[in-house]
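> dropping a prediction and its sequence here:
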Amino acid sequence: MSSRLSISVVLATYKGAPWLNAQLDSIADQLWVGDELIISCDGGLSEDLEIAERFAKAHPDLRIRILSGPGLGVVRNFEFALSQARREIIVFCDQDDVWKPGKLDLYRHGFREENVMAMLHDASICDADLHVIEPSFYQSHGSKEGFWNNLLRNSMIGCCMAVRKEVVDASLPFGKIPMHDQFLGLQAYRMGKVVFSPKNCLDYRRHGNNASSLKSSSLQNQIQWRLQLIGALLRHSVPKQKAKSR
């Protein structure tokens, strides 16, 4: 294994213009030569595309790929963008957050351990203007490690997560799932080790129009979503050399 792991940052956008510039600026200085940034603008929205294209033009030294998403919602947009990622480590990125310095360095260091299939970090929950509401997502959410804990109550939010490409390869196409990040996190547990780092690497912006919600869903929806996840996990086998008991 190379001592210098390459990274694909996968950013899915949809009506992200109010926040996209700040997110892209927070990413730019963390990318190394050989890394790539994939920006999938869902539905071909011109304003998102214009921002992405201006950013790419202003950073000719970075490897940036701008794609037109399938226009089928956040899960399918991420599914499409992830299918285009080519690097060893794949980092999920939402359009409305802001990265703190050292986020990608955390992943570069942590994934040197070969059996680590996914890594997560803590985040500050912020309002639309990035004023801190809760200093720790882990504490606010009651985050717990473990496959069964995260099947029952998910703590693996994509904006704070990265996985090895093997996890994505073993998980596409998704089929019917409630959200991509929980599914990929559970797949990572099936394949090896998942690390929850205590480091806070993100301002997690909550502005009322987020694709994901921190509020509890109805019991009926929770049961339905977990049945979908279990069905997807049963449909997707994992490489035998990575499989492990929990």
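Received, thanks. Numbering: from 1, shown residues only.

> only C-alpha atoms from now on, for both contacts and neighbour counts.
OK.

> any idea how far the closest residue in space to Tyr14 that isn't next to it in sequence lies from Arg206?
Leaving aside its sequence neighbours, Tyr14 sits nearest to Asp42 (Cα to Cα, 6 or more residues apart in numbering; 5.4 Å). Remark: distance between Asp42 and Arg206 (Cα to Cα, to the nearest Å) = 20 Å.

> one more to weigh against that first structure:
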Amino acid sequence: MATYNGGLYVRNQILSIIGQTYQDWKLIIHDDGSTDDTLSIIKELVHMDKRIQLIEDGMKKNGPGGNFMHLLQYSDAPFCCFCDQDDVWLEYKVKAMFDEIQRYDNTIPQVVYANGYTWFSSKCLIGSRCASVFPKSLRELFFFNGGYQGASAIFNAKMRTCINKSYEYIAMHDQILNLSGVIYGNIHFLDKELFLYRQHDKNVTPHIVQNVKERMKKAMKNNKIPVLDKSYFEGIRAFYNVHKGNMRQEEVQCFEEFLAYPDYAFWKRIVEIMKRRYKSNNSTVYLLIKCLFRPFIL
């Protein structure tokens, strides 16, 4: 768990982990310099449950992605989950995901994603499922910004070794795990809703739109919001620079084609989307609409 000024939420999240039906776990927490009561809440819960460990190593200002990636060095468990500070896990989340990943060959890198529900706690409202698309190819992931939610994943020690590298830039840990799942060929999806993804005005990632109509309206209306945020584009570039030596030739070519995309003129970009069959929300047409109305990156 990576924390930063999460005092309003972190207690409920940790208590939801303590309440899991599967009890053989260890929670490792690193704080990124909170100025609220986050640390005092965590220390109180550390004294209550010895399975909770707070890492105080003096490292600060990594941002959420860097903080999560920094935490990987402290884990030696056979399986890991990223844990956001402001969600709530349903009591069977760990058990369901642990059972699912054990179905696969864990002598090689594996990652399993589940689903969750958006949760508007201030309105006492549980919304739609967090994810409606499940990308398994690079061309589906490139325009996915932060990627599939890291807090919905469980991954094995082999995958932890794959992603635990030194990157010149980290947009989000989710993106690194998503791309690794595709590159190393073992990404799976469990069709169950296992957590509540809290939506509030301090979310690091944007709120999840609740239906197709809202998604299309956003694509056409928000002409100042880029199709792909520059930070995520740079995250893809940084990932490629680290992992290209382990990629197949067709994957290298796929990355290089994409990384050249911002240099193209407007109509060349449109042609490239159709030629390469890039997708957003599992749709090339939807991506074309976004690109027609909005810039590619800031």
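Yes, it's here. Bear in mind the structure is a predicted one, so any value in this text is a computation, not a measurement.

> what does the residue nearest to Tyr14 of the first structure correspond to in the second structure?
Matched to the second structure by TM-score structural alignment, Asp42 of the first structure sits across from Asp32.

> how many other residues sit next to that match?
By the measure other Cα atoms under 10 Å, the count of residues near Asp32 of the second structure is 21.

> next one: Cys254 of the second structure from Gln199 of the second structure, what distance?
Taking Cα to Cα, one finds Cys254 of the second structure at 34 Å from Gln199 of the second structure.

> so for these two, which residue has more residues nearby?
Between Cys254 of the second structure and Gln199, counted using other Cα under 10 Å, the more crowded position is Gln199 (21 against 15).

> Glu166 of the first structure pairs with which position in the second structure?
Aligned partner of Glu166 of the first structure by TM-score structural alignment: Lys158.

> same deal with Arg65 of the first structure?
So, by TM-score structural alignment, Arg65 of the first structure is matched to Gln53.

> check contacts around that match.
26-29, 46 (Cα atoms under 8 Å, 6 or more residues apart in numbering).

> that one belongs to a strand?
Yes. According to DSSP: H, G, I helix; E, B strand; the rest coil, Gln53 of the second structure belongs to a strand.

> for Tyr74 of the second structure, see how far away it is.
For Gln53 of the second structure relative to Tyr74 of the second structure (Cα to Cα), the value is 10 Å.

> shared neighbours of those two, anything?
Ile28.

> quick one on the thing from earlier: now, which of the contacts of Gln53 of the second structure sits nearest Lys218 of the second structure?
Closest to Lys218 of the second structure out of the contacts of Gln53 of the second structure is Ile29 (35.6 Å), distances taken as Cα to Cα.

> can you tell me the SS state at the closest one?
Classified using three-state DSSP, Ile29 of the second structure is strand.

> of the contacts of Gln53 of the second structure, which stay in contact in the first structure?
Contacts from the contacts of Gln53 of the second structure that recur in the first structure, judged by both residues aligned by TM-score structural alignment, their matches' Cα atoms under 8 Å, are 26-29.

> of those, closest to Tyr9 of the second structure?
Using Cα to Cα, Ile29 comes nearest to Tyr9 of the second structure of these, at 14.5 Å.

> wait, is Met59 of the second structure part of a strand?
No. Secondary structure assignment (three-state DSSP) places Met59 of the second structure in coil, not in a strand.

> just checking, it touches Asp32?
Yes. The pair Met59 of the second structure and Asp32 qualifies as a contact (Cα atoms under 8 Å) at a distance of 7.3 Å.

> neighbour count for the kept ones among the contacts of Gln53 of the second structure - can I get that in a markdown table?
Formatted as a markdown table, those follow (neighbours: other Cα atoms under 10 Å):
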| residue | neighbour count |
| --- | --- |
| Lys26 | 16 |
| Leu27 | 20 |
| Ile28 | 18 |
| Ile29 | 21 |
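
> which of the helices or strands spans the spatially most central residue of the first structure?
In the first structure, the residue lying closest to the centroid (Cα atoms, centre = their mean) is Phe92, at 2.5 Å. Following DSSP states H and E, the helix or strand that holds Phe92 of the first structure is strand 89-94.

> how big's the offset between that strand and the second structure?
Taking mean Cα distance after the TM-score superposition for the first structure, the mean distance separating strand 89-94 of the first structure from the aligned residues in the second structure is 0.7 Å.

> tell me which helix or strand comes right after that strand.
strand 98-99.

> one step back: alignment lookup: the residue nearest to the centre of the first structure to the second structure.
Using TM-score structural alignment, Phe92 of the first structure lines up with Phe82 in the second structure.

> any idea how far the closest residue to that match other than its chain neighbours is from Phe68 of the second structure?
Distance criterion Cα to Cα, 6+ apart; nearest residue to Phe82 of the second structure, sequence neighbours excluded, is Ala151 at 4.9 Å. Ala151 of the second structure sits 11 Å away from Phe68 of the second structure, going by Cα to Cα.

> mutual contacts of those two, please.
With Cα under 8 Å, 6+ apart as the test, Ala151 of the second structure and Phe68 both reach Phe82.
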